[in-house]
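Participant: got a structure for you, letters missing:
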C-alpha cells in the first residue's frame, strides 16, 4: 500500500512549523517532545495543545507504520479461485510483519461492494482528522475527550463507512452496515479516529488468529506465535504501536487473551454497562465489547466514552439511573492501602511444566500487590459457597455432573443437606467440584439465534441467516468449531443444556457475591493464563491439536500421553473440555459467565516456554517440547463486583505504576524520521 499521497503538503508543513515557532514560550518550554512510540492519549493532547502535532499528522504517522508493519507474517499458497490463503501455513521467525489490519479507513479501500466510496457523509480517517484540526484552529477546543486519537477496530463492530464481515469472505450485497454499532457511534462522538478494521478469528469463536478475509495475524513479541484471539488484530496493532487504543469483544476471553498475549491492558465491563448493539454476535448471554490500550489511564478514558443505556440492547437496562463515572479519576493510584484482594489459587495449577514460568510471575505479582499496601487473602475458599448455593438452586449440577456426590440409595435431599453442612464431603481433585467447573459452561443454540437476529436487523439482501453463513465455502478456521459455536444443527433454544447455562450464570453470580462479602474483598486476582500463546498452526483444521482447549488433545476418554505431567497430578481426560478455555486459561469463563467486570494488566515476561506438539510415538497423542528461551507477556486479571469498575481501575493503576511491566515489542520500533 502506497501512502506517499498522505504526506502533508509542503505549505501545510511550513504553516505548522510557524505555528510551533510562535507558540507561547511557556507552552513550548513545559511540553516534553512528543514521541509516537508508546504514546498515550494525554501525550497526544499535550502535543496538539503545544502545536507540536496535529490530528492529521498523527493519522499519517500511524498509516506509515501500518504500511511498514502490516504485511504477511506467514508463508502459504493463495487459493487460485479466491485469492485467499486458505491452505497450510508456515510461520516466519522474526517476520517483522503482523497482518493486523484487514481494511484501512481510506477512500477506495474500505469496501468491496462500494468501489466508488464517494459519500461525503462518510469521511475517511484523514478527512476526519482535517476537520478536527480545523475545529481546533478555529475554537481552541477539542471536539471531545478522544479528539484525534487513532483506534483499531475489530471487524465484528458495525461501521457504516467500512466493510464489516467478522473476517469472513462472505457475499454480502452491501458489506457496509447501515448503522454504526453503539460503541462505535459513541467513540466517533468523543472524537476517536478509526484507522481501520482488524483481523480476528473468523466469526470470533476461537484463538487461532486467522480468517478467510484477513489471513493469519502474528504476535509482535514472537511472530511464530498467535497474538491471542479472537481480537487478534486489535491486540497486535495496539501492542506494536499501529494505533493508540482499540476495541475487542469478549465471549470467552477474546479481549483479555490478546491483551495478555500483547502486554496490554484489556477491560470487560459489567454486563449491561456497555451496549453490544451492532456487534456481530457469538453468544447473546456473554458477549461484551471492551477497550484494549497500553495503559490503565487510557483504558479508563475509553470506557468513559462508551457507557450508558441503549434501547437497542436490553441488557443495558440494568444501568438505568446510574450516573456516569469519571473513571480517569480512579486510574491514577500509587498505593493499594486499604484494599483487600483475594487470590484464586485454583487458577494457578501447575498441571504441566508448561505452566511453571507463568505461575512464577503470578507469585511475584501477588507479592507486589502486598508490597503496594494491599491486604492479601490467600487462598480464597469457594467450597462452602458452592456447596450451599448449588445444592439449593441447582441440584441437577450434582445429579448430572457429579453423580458420585450422591451414592446409590442415598436420599437426594438428605445428601444435599449433607453437602451444604459439610463442604469437605464434595468431590475433590482436578475433576472435583470447583470454580473451574462452575464457570465452564458452553453455548451453542444461542449462537444461531443471536446471529439470525443480527442479520435480520442488518437487513442485507443476500446474507440473511446462519444458513447463508455456512453456504460460504471459504472458511479459514476450524469448521466444526464454527458449526458448534453457531448451533448449525440447533432446532430449538428449549434444551436442558441451554436452560442449565442460563441458570448457571445466576448461580455463579451468587457464589461470587457471597465469597467476596464473606471475605470483605474488593477484588479477586489470578493469572489470566498460565500457558503462553501457542504457535501459529500449520493446518487450519488440526487433527491432533485443538488450540482452544488444552489438554483436550486425544479422543474423548483416552488418557493423555504426556511424560511431562507434574508428579502426583491426576491425568486429565480430553472429554472434559471445560478445564482450560481460550488461551489455555483456567479462568477464562469466570467473568463472561458471571457478567462481573474484569481487567488484565501486564505482569512480566516468561524466561522459557514449552510448546505442545504431536507425539510421533502416539498418533492420538501429544507431548511438550522445550524448554525454549522466549520472552512472552503474562498478565494478572482482577475481578470486581458489578458496576465497581472504579475499584478495578484503582487496583490496576496502582499495580501498573508499582511494577511497570509493559514494554514495546523489539521488532517494530520507530521508523526513520518518526518523532
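Facilitator: Good, I have the coordinates. As the structure is a computational prediction, the values presented were derived from the model and not from experiment.

Participant: For the rest of this, base every contact and every neighbour count on C-alpha atoms.
Facilitator: Will do.

Participant: Select the longest helix from the protein.
Facilitator: Longest helix in the chain by number of residues (criterion: DSSP state H): helix 496-518.

Participant: Any buried residues in stretch 33-53, and which?
Facilitator: 34, 36-38, 40-41, 43-53 (16 or more other C-alpha atoms under 10 Å).

Participant: structure B:
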C-alpha cells in the first residue's frame, strides 16, 4: 500500500483515519516524512533542522502495522504519529548532542521520561532537531549544527532554542514536534515559524532526561501545526514522574477532563482578554510596527467574534523581568549538576566547555552563564531575586483576579524573525533581544503561541496567550477558539527540485 494523499499539513486525526480506512500504513507515513527530510532538510533548500535521523523508524512502523493488521485497533492515542524531538531530550539508541560538539557521539541508553511516554502511546521518534549549545540562545547557532534556516525566508533565523523543531514542523517534516522552554524556547520559534507552541506550568511534564537551564523554569512541550494536536500530545505528556519531584504539581489535573475533550466546543465568545500594550513593538521601528499591525488586526477579529478585550498594565514589568532572571545566577550550577550526574555524556562541566572554547562563539548567554557563581547562594542578590519572582507572580495573579481575566495576550516577540546577518553580526545580546516570552517563564505561568498572521513581506507573527499557574485547560480552550477565528496557519512555500517533488510528499 502507498500513500495516496499529500502529507503536507496532515494532522493526527487525519493520519489515524487513514490507518483505520487502510488508505495508508504507518510505513507509508514514516517513509513520506523521511523523504521530505531528505529532500528539504538535507538537500534542496537545506533547512538544516534535523541533526539525527532514526535508523529504526521504518522497523517500528512495520511492527505497528503488524499489530494493527492483527487486532484492527490502534496501539494508543499516538499510534504511528511521527515526532521530531529537540536534541535536548535523551533518546535511547539515538544520538543526543544537547547542541554541543562535545556530545557529538553520545548515544543514551535510556529515554527521557517524556520520550518514554510518547513511545508508550504509539509514537515513532523520527529524529532529533537542532538547537544552540545547551539551549543558550534565542537563535539557532550551534557548535555542532551551525545555522538552521527559517522555512518562510531562508535568509532568516527560525528562533531558538527549539530551532530545529520549529523549522521542521513548519516545513512538514513530521506530524508533531517536541521542544523545551525555559525563557521562551518553544514559543519564540513557534512565533517565527507559524506554529502552535505550548509552555506548560513547570512540573506538569517531567524534565527527567532533559538537560536543564534554569530548573524551576524548565519544561518540555508540544510544537504543532494545530491546537488539537498540541492537546493530544499534552494528554500523553502531562503527569507525575517519581524521578522529577516537580511533577507533583500534576495533582492539579486529578479531576480534569482530557485536554482534547476540553477544547471540543472552544470559543472566544464572552472570553475576557487583557491586552498588555506595554509589550507591543516600538511603533517608531518599522519592524515593530509590522508586528503591531498583525497583532492589532488579529485582535479586531477576536473582538468581532465576541471576545471582550481590555487594556491592562503590569506595574514595574521591566524591573521584574530584569531582576527575576536567574540565568547568570543559577544556570551554571544547574547545568553542571546535570553533567556531573551523567558522566557518560563526556562533558565534565560547562566550565570546561568554556575553557576549551568548544561552543558556538555567538552564544553570549552561555558565556554569561559560565561567568556566574558556582553556587547561586553565594550571590548576595539570589534570595532577593527569588523573593521578587514570588512577588511578581502575586502581582500578576491579582491582576487576573481583579480584572476577571481569562488570559492576557501580547506579541511573543516585538520583532519578526531576524536575518542570519543580524544574528551572526551581534545586533543584540541575548538579554537585550526584545522577546516577551520571558514574562510567562519567570512567572512560572503557562502560555501558548498561536499563529496571528503575516507581515507584508510574509514573515509569521505569533500571538502569546498567558494565564496563571495550572490553567492549561483554560489556555487550550482559548487557543482553540482563537485558532478558529484567525485561521492563520499557512505552510511555507519551499523550493523543491522538480525531480524530487514526488519524494517530498
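Facilitator: Yep, it's here. Nothing here was measured: the structure is a model prediction, and the numbers come from that model.

Participant: Restricted to helices, list the buried residues of stretch 33-53 of the first structure.
Facilitator: Counting by DSSP H, the buried residues of stretch 33-53 of the first structure place 41, 43, 44, 45, 46, 47, 48, 49 in helices.

Participant: corresponding residue for residue 200 of the first structure in the second structure?
Facilitator: Here residue 200 of the first structure is matched to residue 131 in the second structure, going by TM-score structural alignment.

Participant: That match reaches residue 143, doesn't it?
Facilitator: No. Assessed by C-alpha atoms under 8 Å, residue 131 of the second structure is found out of contact with residue 143, at 9.5 Å.

Participant: if you count what's nearby, which of these two comes out ahead?
Facilitator: residue 131 (39 against 21; other C-alpha atoms under 10 Å).

Participant: Show me the strands in the stretch 151-300 of the second structure, by range?
Facilitator: Along the stretch 151-300 of the second structure, counting by DSSP state E, counting those that start in this stretch, strands occupy 176-181, 196-199, 219-224, 272-276.

Participant: out of these, deepest packed?
Facilitator: When you average the neighbours per residue for each of those (mean count of other C-alpha atoms under 10 Å), strand 196-199 leads with a mean of 34.

Participant: what span of the first structure lines up against stretch 67-85 of the second structure?
Facilitator: By TM-score structural alignment, stretch 67-85 of the second structure lines up with residues 135-153 in the first structure.

Participant: Contacts made by that stretch with the rest, please.
Facilitator: Residues from elsewhere that reach stretch 135-153 of the first structure, judged by C-alpha atoms under 8 Å, 6 or more residues apart in numbering: 41, 44-45, 54-55, 58-59, 62, 129, 132, 187, 189-198, 234, 237-238, 242-248, 301-302, 305.

Participant: Repeat that for stretch 467-487 of the first structure.
Facilitator: 85-86, 168-171, 201-203, 205-206, 208, 210-212, 215, 282, 443-448, 451, 463, 466, 488-489, 540-542.

Participant: Likewise for stretch 509-528 of the first structure?
Facilitator: 256-257, 260, 339-345, 347-348, 358-359, 362, 377, 380-382, 385-386, 389, 585-588, 594-596, 600, 634-641, 647-648.

Participant: got a list of what the closest residue to residue 135 of the second structure other than its chain neighbours touches?
Facilitator: Distances taken as C-alpha to C-alpha, 6 or more residues apart in numbering put residue 161 closest to residue 135 of the second structure, at 5.1 Å, once the chain neighbours are dropped. Contacts here follow C-alpha under 8 Å, 6+ apart; on that basis residue 161 of the second structure touches 131-132, 135-140, 180-181, 185-186, 189.

Participant: Please say which position in the first structure residue 469 of the second structure maps to.
Facilitator: Aligned counterpart of residue 469 of the second structure in the first structure: residue 642 (TM-score structural alignment).

Participant: who's in contact with that match?
Facilitator: Here residue 642 of the first structure is in contact with 270, 271, 595, 596, 597 (C-alpha under 8 Å, 6+ apart).
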